[in-house]
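> quick one: sequence and predicted model below, then my questions.
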Amino acid sequence: MNRIVISVTNDLVTDQRVIKTCECFNELGFEILLIGRKWKSSPEANFPFKTYRFRLFFNHGFLFYAEYNLRLFFKLLFLKKQILYANDLDTLLPNYLVSKISTCKLIYDSHEYFTEVPELISRPRVKWFWSQIEEKIFPKLKNVITVSPKIAEIYTSKYQVPVTVVRNVPKKYRSKTDPSFNLRKKDHHIIVYQGALNMGRGLELMIKTMPLLKDCLLIIVGQGDIGAALKDQVKHLHLQEQVIFLGRIVPDELIGITRQADVGISLEENLGLSYRYCLPNKVFDYIQAEIPVLVSDLPLLKKLVKDFEIGKTLTSRNPEFMAQQIKELIKNKTFYKTGLKKASEIYTWDKEKKVLIDFITNIE
């Protein structure tokens, strides 16, 4: 039996793309080992495949990446494996080196245009470091996946390497999922955001807009670098009863939460090519939950909304304008049901994983 060793830098539990990928390979009969990290607060990782999580001395910055990559290198070096699967640029170097030493096959799955994320755009030295790794290794890769057609096009043009697109779409919601708790309050509508709480996600703007939406609750699901700052902003604006932070939620419970919402938001700013050409998983989750969306005026998001008539595009990042758009979405949400239903049938993992299956059976 072929063994695939898959590595990420997170704690595995809420990474829907990686979990679905592992499940797909598991169904094909591969032996899976998924490697990540473990925080003190990390839930147990209960999956139908094997996992291993490092307990690290450092959890942020250069020392974290240095420790994780060094330990991952030695872990991979002495494991039985036929295929190595690196998720994102921050795991690529040890996977590449071990693949050369061990002469095993390597797959690189780029979940975003890593060197163009906002966190690196404003830090030229750090961006240079990651760019050097990408520029040295990427042209030598044979098996590459990414999440967006435009990012694939950029990579292929830059490095003359073919890139397969496997979009980050959810499984089809088979039945109504009961939420672990009820979010709805009397006479209130629900706006949901799910994903990382990082810079450039438009969350500060959404919070600033909430005083203009007195009959709405904003539910924020996720954790990230600016989580504390967002909570301070909510406190400063006296919005504690109107903005609710749920932290990280495992995917099965997240379905029930998303289905309670009236509107889903994806408000990424145009900060670097990674965000400009993004197709976030959360948007496809909103589609599966059949709730209308408010998205940024970015090319791929704008096209998706227009093609299926599933919501509105935010053409002005002004609180008054955004509040009006959300009110219109809530008032007319039944209008978007047809488009949402159609899109929910197209953008499902059941269909998307066929691309991944074809890819894994033809790797070099």
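That came through fine.
> use CA for all of it now, contacts and neighbours both
Will do.
> count of neighbours near residue 285?
26 (other CA atoms under 10 Å).
> in contact with the spatially closest residue to it that is not a sequence neighbour, which residues are there?
Computed as CA to CA, 6 or more residues apart in numbering, the closest residue to residue 285 that is not its neighbour in sequence is residue 170, at 6.1 Å. By CA atoms under 8 Å, 6 or more residues apart in numbering, the contact set of residue 170 is 16, 281, 284-285, 288, 347-349.
> ok, 10 Å please
When contacts are counted by CA atoms under 10 Å, 6 or more residues apart in numbering, residue 170 touches 16-17, 20, 251, 281-288, 344, 347-350, 352.
> ends of stretch 323-343, how far apart?
25 Å (CA to CA, to the nearest Å).
> one more: stretch 33-50?
5 Å.
> can I assume the residue nearest to residue 285 sits in a strand?
No. Read with DSSP: H, G, I helix; E, B strand; the rest coil, residue 170 is coil and lies in no strand.
> any idea how far residue 351 is from it?
10 Å.
> contacting residues around the one helix or strand residue 136 maps to?
Assessed by DSSP states H and E, residue 136 sits inside helix 124-137. The contact list for helix 124-137, computed with CA under 10 Å, 6+ apart, reads 61-62, 89-90, 92-93, 96-97, 114-117, 119-121, 158-159.
> please compare the first structure with the one that follows:
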Amino acid sequence: MSKILIIDTAWPINTRTERFKNTLSDYFNVTVVAWNRGAKSSQAVPASHYVLENELGYGNKIKKIFSLPKFIRYISKIKKIENPDIIFASHWDSLLCAVSIKVFSRNKIKIIYDCLDLPTSNNKAISLFLKLLERACLRHVSFTIFASRFFKELYPSSLNSYTFENYPSKKALDFDSIQPKWFLDFKENKPESGKNVSWVGVVRYYEILENILKAIVGTSICFYVFGDGPELKKLQKKVKTLNLENQVVFFGRYSPSDLKYIYELADLVWAAYPTNDFNAIYAISNKYFECSYFSKIPIFSKNTMMAKELVKEYSNVVVVDEYNVDDIRNKIKKGLASLSVSYVKYEPDTFWEEKEDLFIDYLKESLNISGKYNAS
């Protein structure tokens, strides 16, 4: 049976990589090596996981780049222990680590690259450098996974590739749990100020978050923030500056099993990320699938391929200029006014688990690898 080593430059590993880990573990021997750049967690590291602890901090790309060699040496040590046949790189920076291991060890190890984000930067020179670096690394990759149907057109057609988007997990959405305490407590003390727009996920892109806050000033609209992230403290400070404490609610980090309760509370779901980042134009947010599944109105940027190609004919979608506060305010009001209109799904309900077998079959055939039989 083939052994796979998953590399992730964060800890906990991102949710997409966690899903791939679970999928691959049903068929292969899987180990994870990750990099915790935040405060050391009090929780024990799970079996078959190795975590480099380094309080470098998140959000500083320069420090991260200069510290990558330390993480690469750590991966090399784990590779010698586990002796994998395949390395699964969960992002372009993980790909750089995987290729470095392969080249310097002169090993014939196969590399699977999960292209979940395009390597970009607001600096054009840096963006070009990252693109060229990724292209050089791709020469050592055996199999590429695209997280968006729009990514493939940006890469050489000669790549051995497979598109596997961020479909929601049926296990998480259908998780039969007792209503969590935070949900029950909030329903008892829900603000009376009106309807809401909700942020679900990593709290980042401060310039966009700030525009949302400015857009709800002078209105009765609430802003619900579900999640944690590098911009949380800055956002909380801005809420106080704008005197929006009665309109903004911070729920903190959540588990996948909380999603159905989060979407029950949400009226509009924000999924318009800064399109001055090339990646945001071509990516497909997991909110794209989740909103359609839960019949909630999403807010997408007008400059994304999602807005231009997939949802332009649907009335249950808000398309916005995420840099224009007046447009954000007007579109949110319009979206909230349309809540009573019958919802029309823009995407068939598709789950991660429904796509697993086809993906694994294609992977085995493409890489000529063996795996255990999944009885489930």
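Cool, got the structure. Please read all numbers here as calculations on a predicted model, not as lab measurements.
> quick TM-score on the pair, please.
Once superposed, the chains reach a TM-score of 0.85 (TM-score structural alignment, normalised by the length of structure 1), with 350 aligned residues with a CA RMSD of 2.8 Å.
> on that earlier part again, in strands only, show me the contacts of helix 124-137 of structure 1.
For these, not one is inside strands, with DSSP state E as the criterion.
> buried subset of the residues you listed, written for ChimeraX?
Listed next is the ChimeraX selection for buried residues among these, using 16 or more other CA atoms under 10 Å:
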select :89,90,92,93,96,114,115,116,117,119,120,121
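> narrow the contacts of helix 124-137 of structure 1 to those in helices?
Under the assignment DSSP state H, the contacts of helix 124-137 of structure 1 contribute 61-62, 92-93, 96-97, 119-121, 158-159 to helices.
> which parts of structure 1 are strands?
Counting by DSSP E, the strands of structure 1 are 3-7, 31-37, 50-54, 83-87, 105-110, 144-146, 163-165, 189-194, 216-221, 243-247, 263-266, 293-296, 311-314.
> mind checking how far the residue nearest in space to the middle of structure 1 is from residue 97 of structure 1?
Centroid-nearest residue in structure 1: residue 281, 5.2 Å away (criterion: CA atoms, centre = their mean). Remark: distance between residue 281 of structure 1 and residue 97 of structure 1 (CA to CA) = 30 Å.
> check residue 112 of structure 1 too.
For residue 112 of structure 1 relative to residue 97 of structure 1 (CA to CA), the value is 22 Å.
> same check on residue 226 of structure 1?
Distance, residue 226 of structure 1 to residue 97 of structure 1, using CA to CA: 34 Å.
> cool, and residue 171 of structure 1?
34 Å.
> which residues touch stretch 333-342 of structure 1?
262-263, 284, 286-293, 305-311, 327, 329, 343-344, 346.
> number of nearby residues for the residue lying closest to residue 239 of structure 2 once chain neighbours are set aside?
Spatial nearest neighbour of residue 239 of structure 2, excluding adjacent residues (CA to CA, 6+ apart): residue 245 at 6.2 Å. Residues lying near residue 245 of structure 2 (other CA under 10 Å) number 14.
> surely residue 104 of structure 2 forms part of a strand?
No. According to three-state DSSP, the state of residue 104 of structure 2 is helix, so it is not within a strand.
> list the contacts of it.
By CA under 10 Å, 6+ apart, the neighbours of residue 104 of structure 2 are residue 76.
> and the gap between it and residue 98 of structure 2?
On the measure of CA to CA, residue 104 of structure 2 and residue 98 of structure 2 end up 10 Å apart.
> so what sits against both of the two?
Joint contacts of residue 104 of structure 2 and residue 98 (CA under 10 Å, 6+ apart) are residue 76.
> any idea how many residues pack against residue 53 of structure 2?
16.
> map it onto structure 1.
Aligned counterpart of residue 53 of structure 2 in structure 1: residue 55 (TM-score structural alignment).
> and that match, how far from residue 135 of structure 1?
30 Å.
> for residue 71 of structure 1, give its distance to residue 78 of structure 1.
Distance, residue 71 of structure 1 to residue 78 of structure 1, by CA to CA: 11 Å.
> do the same with residue 179 of structure 1
Computed as CA to CA, the residue 179 of structure 1 to residue 78 of structure 1 distance reads 43 Å.
> try residue 56 of structure 1
Relative to residue 78 of structure 1, and taking CA to CA, residue 56 of structure 1 is found at 19 Å.
> who has more neighbours, those two?
Shown here are residue 56 of structure 1 and residue 78; by other CA under 10 Å, residue 56 has more neighbours (13 against 10).
> next up, the contacts around the more buried one.
37-39, 64, 67-68, 71.
> pick out the most distant pair among those residues.
39 and 71 (16.0 Å; CA to CA).
> aligned to residue 288 of structure 1, what sits in structure 2?
Under TM-score structural alignment, residue 288 of structure 1 pairs with residue 293 in structure 2.
> excluding residues flanking it in the chain, which one is nearest the residue opposite residue 362 of structure 2 in structure 1 once aligned?
Using TM-score structural alignment, the equivalent of residue 362 of structure 2 in structure 1 is residue 359. Distances taken as CA to CA, 6+ apart place residue 164 nearest to residue 359 of structure 1, at 7.7 Å, with adjacent residues excluded.
> no further queries at this time; thank you.
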